[in-house]
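[1] Fold the following.
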Amino acid sequence: MQLRPLVGKMRQGCQGWTPSFFVSGILLLALSITFAMYARSEKAVDDANDQRHLSLKLADELRQSSDDLTRMVRSYVDTGNPIYIQYYQQILDIREGRRPRPEGYDRPYWDFFKLDGRPPRPDSGQRISLMNLMMQAGFTQQELHRLEEAKLHSDALTQREFAAIELVRSADSTDHARIDQARGMLFDQEYNRRKASIMAPIDDFMVMMEARTRQAVESAAQRATMIRWLFVFLGLALMYMLWNIQGALRKTLGGSVDEVHGHITRLGRGDFSNDIPVRAGQEDSVMAWLAETRLQLQQMEEKRKENEQQLRIAATAFETQEGMMITDADRNIIRVNRAFTEITGYGMEEVLGRNPSLLSSGRHDKDFFREIYLTLGREGHWQGEIFDRHKDGHIYPKWLSITTVRDDSTQITHYVGSFADITERKAAEEKILNLAFYDTLTALPNRRLLMERLGHAIAKRTRIASHGALLFLDLDNFKALNDTQGHQVGDELLVEVAGRLTACVREADTVARLGGDEFIVLLDDLDEPGEHAAIQAQVVAEKILVSLNRPYLLSTGQFHCSTSIGIVLFVDPTTPPDTLLSRADTAMYAAKKGGKNTFRFFDPAMQHALEHRTELESALRQAITGEQLRLHYQVQTDALGRTLGMEALVRWQHPRQGLLVPGNFIPLAEETGIILDIGRWVLKTACDQLGAWQVRSETRHLTMAVNVSTRQFYQTDFVAQVKAAITTAGGVPTQLKLELTESMVLQDMDNAIAKMGELKALGVILSMDDFGTGYSSLSYLKNLPFDQIKIDKSFVQGIESNRSDALIVHSIINLGKTMGMHVVAEGVETAAQLELLKEMGCTEFQGYYFGKPRPVEHWRSESSRPAGPPASRHNSAAHQR
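    Alright, predicted model coming up:
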């Protein structure tokens, strides 16, 4: 097969195309030149329009500057405000090129000025007069002459305006004659005549400029139209020549380009089965040559197939790194490769002539192998996973592919098997499966596998009438262990809990870990009556509580931990798994609220309480950003009724529920961590008020008491927060009183004492709130740097009727005096309580008897009235209650 006939046919065809190619090239060059000329003509139209726009802009600037000058000088004469003279001079300086031109200088000058009176920002440092700009704009001499005439009249009018300005400057506030004279100079007929003499030349310029630029635009547009038509004509001529070339090419090829390309592609893929048609009169075309070539290739393909049978076996057996085994039609091994020996342990001499069954592991029966050979006979190949036995006896998995080899009569002559040891792959798959469905720490099913099993358990209810149960477990105080002992110790506890939970349930049940310290127990196939199922779930829950309550021996020592359990029964096959999980979670929170270390069953009331809690939490977060928090202040007095200070108490102005007291939202804020944001806001707002009191002499002596939460107190930067709040507000540290509870301090004594020392160094007063309600007040009070103790109101309210309360209050007062601390009795509501406290030696008081917590505006109005006796204040407060 030679290419010479094809080259001759192509050369002969090209000789007929040469004139057409030459003409087409000339037309293409002419088309390009015409397009460039057309682009230039369109640019000329744009330049003419730009010239017209620039001319209008400069003429309008001359008119506008004249109007601005008139407006500024008249404003100055009318108001006497020197700012208008400043504007007047700025406009002149811009027009004369003594000042840079502003950005966007195309509107009245005083529109540039903002409320601060700053001049407009210049667009660059360039200083150029308006007349120079006009000279550079390409105006005709006649047009420039009219603009210069308008400029001269404007300058002349400027002299008259300067004269009016000097009259006003030389006049005092009582010299109305000069001011009236100046006003007359700016509004009389002479001024208007001079003003008109400026505008008339500008109007003449506009007429001349409009005629000139319009003619330039029209001329450029006509030239562009002519070139456009020439461009269209040349394009049509080029298309005609290309059409002729296409016809000549088709005649040479003997068909379309796509047809020739399709035949060449098919031959290139080795497809010689279909004839290539040659039309009459095209015996010398490229298509005819391709037809001859196909016949030659087809003959070569037939010769190649004669040798393919021998080469196929060798290529199939050894062009791979997998284990290879070739058998004859009777399944006797005739050849293996080196990879076969490495995988099976058998050498070639040990397996030649033997049946592949010597590798059998015994895990597959005869039907398995019979199905393999049936598939081979039917489809010619088989592949799948199979277990074989190594020469040393161990069993391993492998992936096996078997292919049949047939002769020309389609009879099977050989079997070729290739295989690979997939032990490592199977191990990797198992590991991936464990990672996907099991918790890496405890080896328990994770959430994904739990939800799958829960879905199956729910679906079973359509066939089985028995109940199922879901137990949601959350360890009590697990966070404290993590925070104090570290996450490694926490992980030890979780592993131990997982083992105990697994021991508490049946093998058919599921124990899963959701994450953190949350576990799920899925009990399936409980009794059909709901009461019996509930008892069975309760028995398991009690067993779990007992098991998890036993001490844990961890690396850091012995640890005790309990759990709270929420239980939900299910029998309805339409209940979604997520709903059951949510209900169990709700029941668990009910167990937490019930005192922990217990269990609760789900009911709708729990769900409603959870939704209400979630809604309240969301609203509380919005309350901080939405400025819904308020501070109310309750007065603290001495024995004579004099005001010593105030205690700041937070309130929430809820948009729907009205004013809420701390008991309605502070517990939730403590639980969710929102208390940190609330605490920072209260501290800052109270210190701001303390700083405001320093301005007035009657409030300068007042102290401000602020309650501090446990989480807020143990923040690492709490002392820095206090210092920043006092400094920013301008308050006095010695008048800020922080109230801490004894339970708060007991949580971490060493840390608390150190932090209290830092606060004392700032000068802050420290007060122990709710004194007497803890477990060990007297034992540790001597070690804590408190300045004041507050007797809890629960004791004060009982001193009239309960002798024990009276003895406790009296003891606390004496203890405070002995230790040099101030003692404040809170919750004083009656005159009798006040008198008893005075008799016991108490000197500072707080309660509704002296006033309820009120906004600061209330106390400002109260401070402006004459102070009355405590009894009158009590009557008012009691009435308000």
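[2] rest of the way, CA atoms for contacts and neighbours
    Noted.
[3] start to end distance for stretch 785-795?
    End-to-end distance for stretch 785-795: 24 Å, by CA to CA, to the nearest Å.
[4] Measure how far it is from the centre of its chain, please.
    47 Å (CA atoms, centre = their mean, to the nearest Å).
[5] cool, stretch 15-29 as well?
    64 Å.
[6] Quick one: residues in contact with that stretch.
    L234, G235, A237, L238, M241, L242, N244, I245, A248 (CA atoms under 8 Å, 6 or more residues apart in numbering).
[7] could you measure the second one against I245, distance?
    Think G235. G235 is 15 Å from I245, where distance means CA to CA.
[8] same thing with I372?
    Distance from I372 to I245, by CA to CA: 63 Å.
[9] Who has more neighbours out of these two?
    Counted by other CA atoms under 10 Å, I372 and I245 do not tie: I245 has more neighbours, with 20 against 16.
[10] Secondary structure class of that one, three-state.
    helix (DSSP: H, G, I helix; E, B strand; the rest coil).
[11] Contacts only, for it.
    I245 neighbours (CA under 8 Å, 6+ apart): W17, S20, F21.
[12] To compare against the first, here's the next sequence to fold:
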Amino acid sequence: MSPMQNAINIDERYLNSLPFPALIMDNNGNVMIWGKSAEQQFGFATSDIIGHATSPITESLLRQLSQETFEQIAQNENFTYIENIQVYTQTNDEITTSLLAKSFTENDECLILIMFVLPQFMIKPTSTNNALEDLKQSLESTFMTVTLDQDGFIVDCNQNFLKISQWTPKRVIGKTFWQLFPDNNESEKITNTIWRNLNHGLTWQGEIEKISKSGHPYWVLLTAIPTFNFETNEQQFMLLEKDITKAKTIQHQLEKIAYIDTETGLMNAHRLEKIITKMIEEQRHFSFVYLSIDKFYTLKELQDHPSERNLIIEFTNRMKMYFQDSTMARINENDFVVITPLSEWFIQGFLSYLQQHPIYNGSVAVPISISGGITRFPEDQSTFSQLMKASIATISTVREAGGDNIVSLSKAIHKALNRKALIEKRLLQALDQKNLKVLYQPQVDVASGKITAVEALVRWEDEVIGVVSPDELIPVAEETGLINNIGSFMLEKACEQALIWKKAGFDLKVSINSSVREFRDKNMAKSVLDTLTKTGCPANLLQIEITEKFALEAEAATFITQQMRKLENEGIVFVLDDFGIGYGSFRYMQILPIDTLKIDQSFTSSLLKSEKTQKLMLGMVQLGKSMELTVVAEGVETAEQAELLKSFGCDTIQGYHISKPVTPEEIEILLLK
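    Presented below is the predicted three-dimensional model:
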């Protein structure tokens, strides 16, 4: 495209949408835009036409058109129609055609549009007259039709349109396309899109709301089509419309049922999410007030069914009276949300309002208590999901403190909640992209002083949120269900590394931590054995660490115990981790296939500071030895701790006194010392 053509503000798509081959040229005969249809019909390539000092159009194609005729076209404000003129193709073939030309001004330059009205592009009325007439009658009887001129003014319409819209021909002819639609921003966006499509030679179809002469709304399925009037030689547009008001009314009624709580008339959580999302998009500041009726089910038991319903309705009425002009929703049976710009002190005043306007069951006031949370957008949280999670966390905090209060969380807690939400979002991506890595912390046999095992520990350093500690990662993974994914990742990596060390001559056991959630899957044992087979790792090199919480559930769930037995039979060792801080039970130590007892580091850290702790640890070691279990102490940080544990009869120690968690290469260096 030449520099001159770039300066012209004409849409080529419009030119190519015309029903005939066409071009745009200036007064000097230079072609500015050469339509695709013209290129195909006459054989002149665009590169041969555009930007050349001597145009083959005036020299060849239009050589019968005199300069005087060009000047007449340029001076004529209306269309110029020239019948039966000969034009010549690139191969000098002669074609008889008619020309339709129109001058216009673009960027202060006079230009000429020329269309070649070729016979093959014309509909022959003699052969298709009946079919076209039948088609016209069918459209007239089935659809509402409106015809617009090139400027969007109504020039014709049928009886179906007049009947539905309540217009009369005298009143509607001459009105504009835009006057048929509601006067609001949403309608303006859609009608401008339709008009833009039509002017680009494109059709538009969709459901749209219109207004009748009296201003009542109705809905149509609209098909807008660009056409050409050969009698007037002008661009026109046709609107074909099907009345769908009844179907839309039913749809709106169903949506109302789907989005409204029938008991209170408040919107439900689905509708609330849509409204909140829109408010967030518009960056509107608001407070998200979550209100929960305390001990609701106890109140239900104290009352009969009609009173229970009365309680909810009366509570809703008090919300509506106090939070006037605020948006309200019912989340579930006893939880509500108020979206309001009101200040925090006013929101908290709702509790006093309830005391001053009690709800009665007969003649007795209901002892109603409310736990509430205030979360602000955008200061505290930034999405609907985050607003809900923060509110639930706030309600939990309020109830732990006794309830009957409406509070907002501190900035520090909101920051922590935001980080947790970000961890949830980024964790799935980290698993997909294998961004997690595994470090290993060695365990030393007290008697020999040699490293006999390592614990595999997951580490994650994210490019967005930085280092995520296991204390942050594991709870989030368990809540989201991604702990299974992390477990599978860790198992495979640990097995691969154990095999590498075995081939290098290091007979090291590798421990992985497992969640009871993983073993709730009845295929867990099979998955572990499949991984061992896949990696080629011997089963006796794998240790699985479980917590006392895990053990307590496994004691009651036979299928978990059966899976553990199946893995034990293959040579896998189970380690009871964090012993002493969980759900103490001697019974599961008797039932479950536990080989090793691992005393929690909280005892080790205070070992030298407390004589009572020393007695506790000695007792735990002796308990483990009496049950023929290997006893491991974790969190060992000093030589004094190590010596004391050795004197207690502890078998193995683990902690920073030996090494922090390190890479496989660093483990090998420690093994060679």
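[13] how close does stretch 418-429 of the second structure sit to the first structure?
    Taking mean CA distance after the TM-score superposition for the first structure, the mean distance separating stretch 418-429 of the second structure from the aligned residues in the first structure is 3.0 Å.
[14] What lies in contact with that stretch?
    Q381, Q386, D462, I465, E472, L473, V476, A477, T480, L482.
[15] One more: stretch 580-592 of the first structure?
    With CA under 8 Å, 6+ apart, stretch 580-592 of the first structure has contacts from 470-474, 564-568, 570, 597-603, 606-607, 610.
[16] switch the cut-off to 6 Å
    F472, S564, I565, G566, I567, V568, T598, F599, R600, F601, F602 (CA atoms under 6 Å, 6 or more residues apart in numbering).
[17] what do you get for stretch 821-828 of the first structure?
    Contacts of stretch 821-828 of the first structure (CA under 6 Å, 6+ apart): D787, Q788, I789, K790, I791, K793, E844, F845, Q846, G847, Y849.
[18] What does the third one correspond to in the second structure?
    Looking back up the chat, that one is I789 of the first structure. Matched to the second structure by TM-score structural alignment, I789 of the first structure sits across from L597.
[19] so how far is E637 of the second structure from that match?
    Counting by CA to CA, the gap from L597 of the second structure to E637 of the second structure is 19 Å.
[20] More neighbours: which of these two?
    L597 (27 against 19).
[21] dump the residue contacts of the aligned residue in the first structure for N485 of the second structure.
    The alignment partner of N485 of the second structure in the first structure, by TM-score structural alignment, is D677. If you count contacts by CA under 6 Å, 6+ apart, D677 of the first structure has none.
[22] Burial check on the alignment partner in the first structure of Y588 of the second structure, number of neighbours?
    Residue correspondence, TM-score structural alignment: Y588 of the second structure in this structure matches Y780 in the first structure. By the criterion of other CA under 10 Å, Y780 of the first structure has 12 neighbours.
[23] my hunch is that Y780 of the first structure is in a strand, does that hold up?
    No - counting by three-state DSSP, Y780 of the first structure is not found in a strand; it is helix.
[24] Could you check stretch 589-606 of the first structure and say which residues are buried?
    By neighbour count on 16 or more other CA atoms under 10 Å, the buried set for stretch 589-606 of the first structure is Y589, A590, A591, K592, K596, N597, T598, F599, R600, F601, F602, M606.
[25] Could you identify the most distant pair in those residues?
    Within these, N597 and M606 form the most distant pair, 17.9 Å apart (CA to CA).
[26] ok, back up a step: looking at the buried residues of stretch 589-606 of the first structure, which one is closest to V511 of the first structure?
    Among these, and counting by CA to CA, the member closest to V511 of the first structure is F599, at 17.0 Å.
[27] check which helix or strand covers the nearest residue to the closest one once chain neighbours are set aside.
    Closest residue to F599 of the first structure apart from its sequence neighbours, by CA to CA, 6 or more residues apart in numbering: I565 at 4.4 Å. Here I565 of the first structure sits within strand 563-570, counting by DSSP states H and E.
[28] Provide the aligned range in the second structure for the helix ranked longest in the first structure.
    In terms of residue count, the longest helix belonging to the first structure (DSSP state H) is helix 4-79. Per TM-score structural alignment, helix 4-79 of the first structure has no counterpart in the second structure.
[29] the inter-axis angle of the following helix or strand past that helix versus helix 4-79?
    Next helix or strand after helix 4-79 of the first structure toward the C-terminus (DSSP H and E): helix 83-96. Counting by axes from the mean of the first three to the mean of the last three CA atoms, to 10 degrees, helix 83-96 of the first structure lies at 140 degrees to helix 4-79.
[30] Summarise which helices and strands helix 83-96 of the first structure is packed against.
    helix 4-79 (3 or more CA pairs under 6 Å, 6 or more residues apart in numbering; DSSP states H and E).
[31] 8 Å instead, please
    helix 4-79, helix 130-136 (3 or more CA pairs under 8 Å, 6 or more residues apart in numbering; DSSP states H and E).
[32] what residue of the second structure takes the place of D770 of the first structure?
    So D770 of the first structure corresponds to D578, using TM-score structural alignment.
[33] Who are the contact partners of the closest residue to that match other than its chain neighbours?
    Leaving aside its sequence neighbours, D578 of the second structure sits nearest to D600 (CA to CA, 6+ apart; 4.1 Å). By CA under 8 Å, 6+ apart, D600 of the second structure lies in contact with D577, D578, F579, G580, I581, A633, E634, G635.
[34] any chance of those in a markdown table, plus distance to N513 of the second structure and secondary structure?
    Converted to a markdown table, these look like this (distance: CA to CA, whole Å; DSSP: H, G, I helix; E, B strand; the rest coil):
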| residue | distance to N513 of the second structure | secondary structure |
| --- | --- | --- |
| D577 | 9 | strand |
| D578 | 11 | strand |
| F579 | 14 | strand |
| G580 | 17 | coil |
| I581 | 17 | coil |
| A633 | 16 | strand |
| E634 | 14 | strand |
| G635 | 16 | coil |
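[35] which parts of stretch 784-801 of the first structure are buried?
    Of the residues in stretch 784-801 of the first structure, those buried (16+ other CA under 10 Å) are 784-793, 795-797, 799.
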